[in-house]
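Visitor: here is a sequence with its predicted model. Questions after.
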Amino acid sequence: MDKVVASAADAVADIGDGASLAVGGFGMSGVPTVLIAALLEQGATDLETISNNLGVDGFGLGTLLAAGRIRRTIGSYVGNNKEFARQYLAGELELELTPQGTLAERLRAGGAGIPAFYTPAGVGTLVAEGGLPWRYASDGSVAVESPAKETREFDGVTYVLERALTPDFALVHAWKGDRHGNLVFRRAARNFNPDCAAAGRTTIAQVEHLVDPGEIDPDAVHTPGIHVHRVLHVPGVEKPVEFRTVR
């Protein structure tokens, strides 16, 4: 039951080329930076990531992106990452742009064993009707576009069918965790992390505070250990601030 690994390299050693990854975080909050850095060092390429965004230039998933290691991404936000926009518009990166709430629910559904669900978000737009540019060609034309999705009417309202996400791996950051993999997320860092942790077939968590089983109140657990396969202790991990606002 002890799921603690000795090093970040050990934690990500079996992530191979072409793997799909759900990665927690929102902007620079709750990002599993140590695991991402280890994956960068490990060398896996041709990756498909599922994350709200691809970090910022030089931070988090932005480092994998800059190294040319991400082939495709499913996300809801492109801003604040110039390399992300450049690669997408140049046809070097495939992007499945998804409404933010839909992305969260696709991950949550995957973790709950629900294969698909209906939602009103995106009805009447290219999200449902198809035609969103997933990948551009080098000449600026659209090489791959999103397909039309199934819609259905319930009580006079139209909904679109969205598929759940169950990636090969999930990388998450938690404030506290025990050796059995029970996790507690703190404040804004909770964001997409619990949904990613449940959705991944193999979930790897970096935790700031590692405690023994029984030290976390069961009522305080956000992600139970049954979803978590490896735990990496990262005391004192850097947590930068994306925007600093002063008067």
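Guide: Structure's in. What do you need? Numbering: from 1, shown residues only.
Visitor: going forward, measure contacts between C-alpha atoms and count neighbours the same way
Guide: OK.
Visitor: burial count for A220?
Guide: 11 (other Cα atoms under 10 Å).
Visitor: ok, it to V211 distance?
Guide: From A220 across to V211, the span is 14 Å (Cα to Cα, to the nearest Å).
Visitor: so who does A67 touch?
Guide: For A67, the contact set (Cα atoms under 8 Å, 6 or more residues apart in numbering) is empty.
Visitor: comparison target below:
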Amino acid sequence: MDKVISSPDAAVADVPDGATLAVGGFGLVGVPEILIDALLRQGAKELEVVSNNCGTDGFGLGVLLAEHRIRRTISSFIGANKEFARQFLAGELEVELTPQGTLAERLRAGGAGIPAFFTPAGVGTPVAEGGLPLRYDGAGGIAVATQPKETREFDGVAHVLERAIVADFALVHAWKGDRHGNLVYRRSARNFNPAAAASGRITIAQVEHLVEPGELDPEAIHTPGIHVHRVVPVGPVQVGIENRTVRA
């Protein structure tokens, strides 16, 4: 029952080349940056990453991206990372753009054992009709495009079929966690972390504060330990400022 791992490096040591990773975080908040840095040292490559955004330049998943360790991403926002945009447009990176709510539900459904679901989000757009670029050819053309998805009408409203996501590994950040893997997220750091944690076949959580079983209020637990396989205590983490604004 004790799921504590001695170090971040030990926790990610068995992530193989080509693995699919569901990664929590939104912007700079709730990002499992210490686990990501350990994965950078570990050397796994050709990764497929599922995350709201693929980090920023020099932070989070951005460090893996900079070393060309990511082959494909499923994301909803890519505008904060210049290297991401460069690789995508140059044909070096495959990107499946997904509406944000749909992405969250695809992860949640994967964790709940639901293989697919219908949603109205994306109906009447290339999300449902196909034609979105998955990969560019490096010369301004589209090398690989998305295919049309199944649509069906419910109560007079059109819906599109979306597949659930089950990842080989999930990397998440929690404020508190106990030795059994029960996790509590702090404020906005909750974001995609619960959904990502549920979707991983092997879920690894970096936690700021490790507590003993029974110390967490059962009513306050966001991710139950049944979803978590490894817990890595990392101490308090300082969150950066994504967009600094000052007065003239």
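Guide: Everything's here; your move. Quick caveat, the model's predicted, so the values are computed rather than measured.
Visitor: quick TM-score on the pair, please.
Guide: Here the TM-score for the pair of chains, by TM-score structural alignment, normalised by the length of structure 1, is 0.99; 247 aligned residues with a Cα RMSD of 0.8 Å.
Visitor: now the aligned residue in structure 2 for A198 of structure 1: which helix or strand?
Guide: Residue pairing (TM-score structural alignment): A198 of structure 1 is matched to A198 of structure 2. Taking DSSP states H and E as the definition, one finds A198 of structure 2 inside helix 193-199.
Visitor: and if you look at F169 of structure 2?
Guide: Per DSSP H and E: F169 of structure 2 is located in strand 167-178.
Visitor: swap in L216 of structure 2?
Guide: Assigned by DSSP H and E, L216 of structure 2 belongs to neither a helix nor a strand.
Visitor: residues contacting the nearest residue to it once chain neighbours are set aside?
Guide: The shortest distance from L216 of structure 2 to any non-neighbouring residue, by Cα to Cα, 6 or more residues apart in numbering, is to D178 (7.5 Å). When contacts are counted by Cα under 8 Å, 6+ apart, D178 of structure 2 touches L210, V211, E212, P213, E215, L216.
Visitor: cool, and R190 of structure 1?
Guide: R190 of structure 1 makes contact with G25, G30, A174, according to Cα under 8 Å, 6+ apart.
Visitor: and which of the residues you listed is nearest G75 of structure 1?
Guide: G25 (11.6 Å; Cα to Cα).
Visitor: now for that closest one, how many residues are close by?
Guide: 28.
Visitor: with adjacent residues omitted, what lies nearest to the residue mapped onto T158 of structure 1 from structure 2?
Guide: The pairwise alignment with structure 2 assigns T158 of structure 1 to A158, based on TM-score structural alignment. In space, and not counting its chain neighbours, A158 of structure 2 is closest to R152: 5.6 Å by Cα to Cα, 6+ apart.
Visitor: if we can go back for a sec, next helix or strand past the helix holding A198 of structure 2?
Guide: The helix or strand immediately downstream of helix 193-199 of structure 2 is strand 200-211, counting by DSSP H and E.
Visitor: quick one: average offset of the helix or strand following the strand holding F169 of structure 2 versus structure 1, please.
Guide: Next helix or strand after strand 167-178 of structure 2 toward the C-terminus (DSSP H and E): strand 183-184. Taken over the aligned residues, the distance from strand 183-184 of structure 2 to structure 1 averages 0.1 Å (mean Cα distance after the TM-score superposition for structure 1).
Visitor: follow-up on the earlier one: what's the average distance of the helix holding A198 of structure 2 to structure 1?
Guide: When structure 1 is superposed, helix 193-199 of structure 2 averages 0.2 Å from its matched positions, counting by mean Cα distance after the TM-score superposition for structure 1.
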